[in-house]
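K.L.:
All I have is the shape, not the residue letters:
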């Protein structure tokens, strides 16, 4: 299936049905009074997160989604029927933005989460609605209210705990294959990965985290070189970035330090907050380096790169060093989850202090 992470759609909610001005007309019943019913509500448009979807391709071709109008009211006290709502199923992680205002309407972060994105119009009032002791023969009625119409931009950002960052052919796809059940395409040429891949890493029976592999970056990606840097959006929700570096490039003239610095520069150009995320250095393809040269080459790389953060030496192909890496990642992700506790809006600090004072 083709991976699509951006789409623009039009959503139109249904108009409310018009109210009816009618009077009861039956034999032997003079002055039967008003009996015009209200109009029905127009259909609304909802968006819901679906775990079974991982692309917005359905909205690349079906761009207009329109709900039905409510039925008009009728005589004999008959109210118009409300129109059915329509539900648009989208991948979890989709951001819905109003194109005209630029405001974010919703972020679908939970599976099954249902959010109204266009409200249907209310039905109009029939003359039955206006009757009173002083207005016994009302002829007023109102039309239905119009439904909302919006032009929306859909942007998918995958939900992952860890993101893999690096040059093409750095071994990111091999690494995600080695540590998870994901099976992305792997080949010996650049830009094998053309769209993000997600894999679940099982550390223990009830301990796991999600890792995302995105297409490789090269210098000048911000200006459109390679596949560009638009795929970096899929790393914005991660808690940790793994900068995968190829220590044994095919071309001996390629300097891994220069390539690593170019990646970091592109990251900073794209988003400063993404640049500030915790980032670990993963030196890959050590199986291609003679055993007696490994320590020297790693030490030289770290010294020239001026790196002071965590460093992991692995071979994704032979899975050497992968187990310590995934255990360290899980510990970091679990610690982040424990520290990130949503405040309880029912209690403020003042109320808490007052409560403590009252207890004392």
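P.N.:
Received the coordinates, thanks. Everything numeric in this text was worked out from a predicted model, so none of it was measured.
K.L.:
C-alpha only now, for contacts and for neighbours.
P.N.:
OK.
K.L.:
Test my guess that residue 151 contacts residue 98.
P.N.:
Yes. With the criterion set as Cα atoms under 8 Å, residue 151 and residue 98 qualify as a contacting pair; they are 6.2 Å apart.
K.L.:
tell me what the longest helix anywhere in the chain is packed against?
P.N.:
Selection of the longest helix in the chain by residue count, based on DSSP state H, yields helix 322-339. Counting contacts by 3 or more Cα pairs under 8 Å, 6 or more residues apart in numbering; DSSP states H and E, the secondary-structure elements packed against helix 322-339 are helix 172-179, strand 197-204, strand 207-213.
K.L.:
tilt between that helix and strand 197-204?
P.N.:
For helix 322-339 and strand 197-204, the angle between their directions (axes from the mean of the first three to the mean of the last three Cα atoms, to 10 degrees) works out to 90 degrees.
K.L.:
just checking, next helix/strand downstream of helix 322-339?
P.N.:
Note on helix 322-339: by DSSP states H and E, the next helix or strand toward the C-terminus is helix 349-359.
K.L.:
Nearest residue to residue 90 in space, please, no chain neighbours.
P.N.:
Distances taken as Cα to Cα, 6 or more residues apart in numbering place residue 49 nearest to residue 90, at 5.2 Å, with adjacent residues excluded.
K.L.:
In addition, the following structure is provided for comparison:
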């Protein structure tokens, strides 16, 4: 049927009409929105003037219920989209982004109670900073909390979603009981970004999303322990079969130089780009219930200043995954951005990239 009209629909049996509407709803929107979508279709059918096509009506109802219409000529059916590596996360986030009681994960959320570093720089921790110099433990608890929430959706002709996000990564000297088990370092990263869903072939990979954003990262300290920087970044997320990658270049927003010792408004770490570089690459490979990950960050001007992180997650139950993380290089934390660290950690993953 190419066109819908009120006269034509009056000839349909009621049961046949309801079955048709249920079939359409089941294959176009998540179940959480099915009732609203049905109501939209019914209203459209009742008010149709004979020129409204079925495709146009479905697109209008998708937009009205907060979903993005998939172009008819993009060559991807819903069945095929479900086979994409990132499809489950995309569909879950779309289904809950208008729910005020739901906050979506941003970066991975994890708790690593077994975390051991081969070297921790003690030079920062003199008498003015808790008298911990020489008294830090190589064994710590490391954890990360990362969340995001949508601010606006479809802001550029129905495309582009604006998000705000926050990531907290902490290194807790929980086993250093003799020194009151302090938090050695906590890094805070609020950010805002625009993300655009895509389906483009790039060198044989499927470009699923492109994001542009601004990020502030700091450790919230003052004096000699203060560290922080601001960045503008882009992020390109690609996939193919069980492989995915993220290419994230950034540019540091310049800060004014310190005019005198203790200048609170001056740059606490003017050489941070020398160690953190101008971007990072994430790679992932999914093998059934097991995920392998690799992060690479390198300063192109110096082969010796960079970092690598290896990740392995495996199932524990339906809610949690086991997680093993290995980091080697510069910039694991802001306080040690210019010190090379080698760390092995194990614990649980609450939410992964996928």
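P.N.:
On my side now, so go ahead. Everything numeric in this text was worked out from a predicted model, so none of it was measured.
K.L.:
so what number do they get for TM-score?
P.N.:
Once superposed, the chains reach a TM-score of 0.26 (TM-score structural alignment, normalised by the length of structure 2), with 151 aligned residues with a Cα RMSD of 6.5 Å.
K.L.:
Can you list the buried residues in the longest helix of structure 1?
P.N.:
322, 325, 326, 327, 329, 330, 333, 334 (16 or more other Cα atoms under 10 Å).
K.L.:
since we're on the nearest residue to residue 113 of structure 2 once chain neighbours are set aside, how many residues are nearby?
P.N.:
Counting by Cα to Cα, 6+ apart, the nearest residue to residue 113 of structure 2 once its immediate chain neighbours are dropped is residue 141, at 4.5 Å. As a burial measure, residue 141 of structure 2 scores 20 neighbours (other Cα atoms under 10 Å).
K.L.:
helices or strands up against the top strand by length along structure 2?
P.N.:
Residue-count comparison of every strand in structure 2, with assignments taken from DSSP state E, identifies strand 183-202 as the longest. Using 3+ Cα pairs under 8 Å, 6+ apart as the contact criterion, the elements in contact with strand 183-202 of structure 2 are strand 161-172, strand 205-218.
K.L.:
relative orientation of that strand and strand 161-172 in degrees?
P.N.:
Taking the same axes, to 10 degrees, one finds strand 183-202 of structure 2 and strand 161-172 inclined to each other by 140 degrees.
K.L.:
what's the angle between strand 183-202 of structure 2 and strand 205-218?
P.N.:
150 degrees.
K.L.:
quick one on the thing from earlier: before we move on, which element is the residue nearest to residue 113 of structure 2 in?
P.N.:
Following DSSP H and E, one finds residue 141 of structure 2 within strand 139-152.
K.L.:
Show me what counts as buried in that strand.
P.N.:
Taking 16+ other Cα under 10 Å as the neighbour-count basis, strand 139-152 of structure 2 is seen to contain the buried residues 139, 140, 141, 142, 143, 144, 145, 146, 147, 148, 149, 150.
K.L.:
picking that back up, can you lay out the helices and strands packed on strand 183-202 of structure 2 as CSV showing distance to residue 113 of structure 2 and mean neighbour count?
P.N.:
Rendered in CSV, the data for those read as follows (distance: least, Cα to Cα, whole Å; neighbours: other Cα atoms under 10 Å):
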stretch, distance to residue 113 of structure 2, mean neighbour count
strand 161-172, 9, 19
strand 205-218, 23, 19
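K.L.:
Output the contacting helices and strands for the helix or strand harbouring residue 303 of structure 2.
P.N.:
Secondary structure here is read from DSSP H and E; on that basis residue 303 of structure 2 sits in strand 302-315. Judged by 3+ Cα pairs under 8 Å, 6+ apart, strand 302-315 of structure 2 is in contact with helix 272-276, strand 290-299, strand 321-329.
K.L.:
can you pull the buried residues of it?
P.N.:
305, 306, 307, 308, 309, 310, 311, 312, 313, 314, 315.
K.L.:
wait, residue 107 of structure 1 sits on residue 114?
P.N.:
No. Contact criterion Cα under 8 Å: residue 107 of structure 1 and residue 114 do not qualify, at 10.5 Å.
K.L.:
between these two, who's got more neighbours?
P.N.:
residue 107 (20 against 17).
K.L.:
three-state assignment of the closest residue to residue 245 of structure 1 other than its chain neighbours?
P.N.:
If the residues on either side of it in the chain are set aside, residue 245 of structure 1 comes closest to residue 283, at 5.0 Å by Cα to Cα, 6+ apart. Judged by DSSP: H, G, I helix; E, B strand; the rest coil, the three-state class of residue 283 of structure 1 is strand.
K.L.:
tally of neighbours for residue 283 of structure 1?
P.N.:
Around residue 283 of structure 1 there are 25 other residues, counting by other Cα under 10 Å.
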